[in-house]
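Participant: coordinates only, no sequence provided:
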């Protein structure tokens, strides 16, 4: 998110840089990365508001989440799939990684 005038405007998840160039015009905010336009947003009135463009955040498309019979979930319509795993799996992975990093 880019903070402009007390409000937050989304940038695509694929944005590589933490510092972007922002142009504030009369009716819109334009956000550039390396000179390329990566996002445009309408100006938000007030403060502490957020504007998220569709496609900038995968977390905002969870309403289209579909469950498949083979323990996979389609996160959004692009066909990306992940296996469903219990949290205990990730706990075990973290414990193994912690042991490997000790001298």
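Facilitator: Yep, that arrived. From a predicted model like this one, the values you see are computed outputs, not experimental measurements.

Participant: drop to CA atoms for contacts and neighbour counts, all remaining ones
Facilitator: Will do.

Participant: what strand or helix carries residue 91?
Facilitator: Secondary structure from DSSP states H and E places residue 91 in helix 87-100.

Participant: whoops, I mixed them up, residue 40
Facilitator: Following DSSP H and E, the helix or strand that holds residue 40 is strand 36-42.

Participant: in that strand, what counts as buried?
Facilitator: By 16 or more other Cα atoms under 10 Å, the buried positions in strand 36-42 come out as 38-41.

Participant: now, which of these sits nearest residue 3?
Facilitator: For the buried residues of strand 36-42, the residue nearest residue 3 by Cα to Cα is residue 41; the value is 12.2 Å.

Participant: try this one side by side with the last:
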């Protein structure tokens, strides 16, 4: 059985149920005790299943995406599709901005 194929028992933990994740699986995922996990339930032709993934860390960069200005982002679009400012009418009250 490969690292991607593990069988583990479902255990009781108080009134909840728990699955133990083997240490080698945690090491291969780069997760440790205390790491939050995202869980999603699903169904397909073989029955119900659970997907468990490490929750992305707040400081972790998910993708290296370069900054693009609005001009660069909409370059190549025709003038009729260029973004413009919306006219919300005259300023009123204390929210007037000079």
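Facilitator: Good, I have the coordinates. Keep in mind the model is a prediction, meaning the values are calculated, not measured.

Participant: and the TM-score between them?
Facilitator: Remark: TM-score between the superposed chains equals 0.26 [TM-score structural alignment, normalised by the length of structure 2]; 45 aligned residues with a Cα RMSD of 4.1 Å.

Participant: ok, back up a step: check which element follows the strand holding residue 40 of structure 1 along the chain.
Facilitator: Immediately after strand 36-42 of structure 1, counting by DSSP H and E, sits strand 50-51.

Participant: and that next one, what does it pack against?
Facilitator: When contacts are defined as 3 or more Cα pairs under 8 Å, 6 or more residues apart in numbering; DSSP states H and E, strand 50-51 of structure 1 packs onto strand 7-9.

Participant: where's the closest residue to residue 51 of structure 2 other than its chain neighbours, which helix or strand?
Facilitator: Excluding its sequence neighbours, the residue lying closest to residue 51 of structure 2 (Cα to Cα, 6 or more residues apart in numbering) is residue 40, at 5.2 Å. In this assignment (DSSP H and E), residue 40 of structure 2 forms part of strand 37-44.

Participant: the following helix or strand past that strand relative to strand 37-44, how many degrees between them?
Facilitator: Counting by DSSP H and E, the next helix or strand C-terminal to strand 37-44 of structure 2 is strand 47-54. Orientation check (axes from the mean of the first three to the mean of the last three Cα atoms, to 10 degrees): strand 47-54 of structure 2 against strand 37-44 gives 160 degrees.

Participant: who does strand 47-54 of structure 2 touch, helix- and strand-wise?
Facilitator: strand 37-44.

Participant: who's in contact with the strand it packs on?
Facilitator: 48-55 (Cα atoms under 8 Å, 6 or more residues apart in numbering).

Participant: for these, which one is nearest residue 10 of structure 2?
Facilitator: The closest of these to residue 10 of structure 2 turns out to be residue 50 (Cα to Cα; 12.7 Å).

Participant: how many other residues sit next to the spatially closest residue to the closest one that is not a sequence neighbour?
Facilitator: Distances taken as Cα to Cα, 6+ apart put residue 41 closest to residue 50 of structure 2, at 4.7 Å, once the chain neighbours are dropped. Neighbourhood size, residue 41 of structure 2 [other Cα atoms under 10 Å]: 9.

Participant: cheers, nothing more for now.
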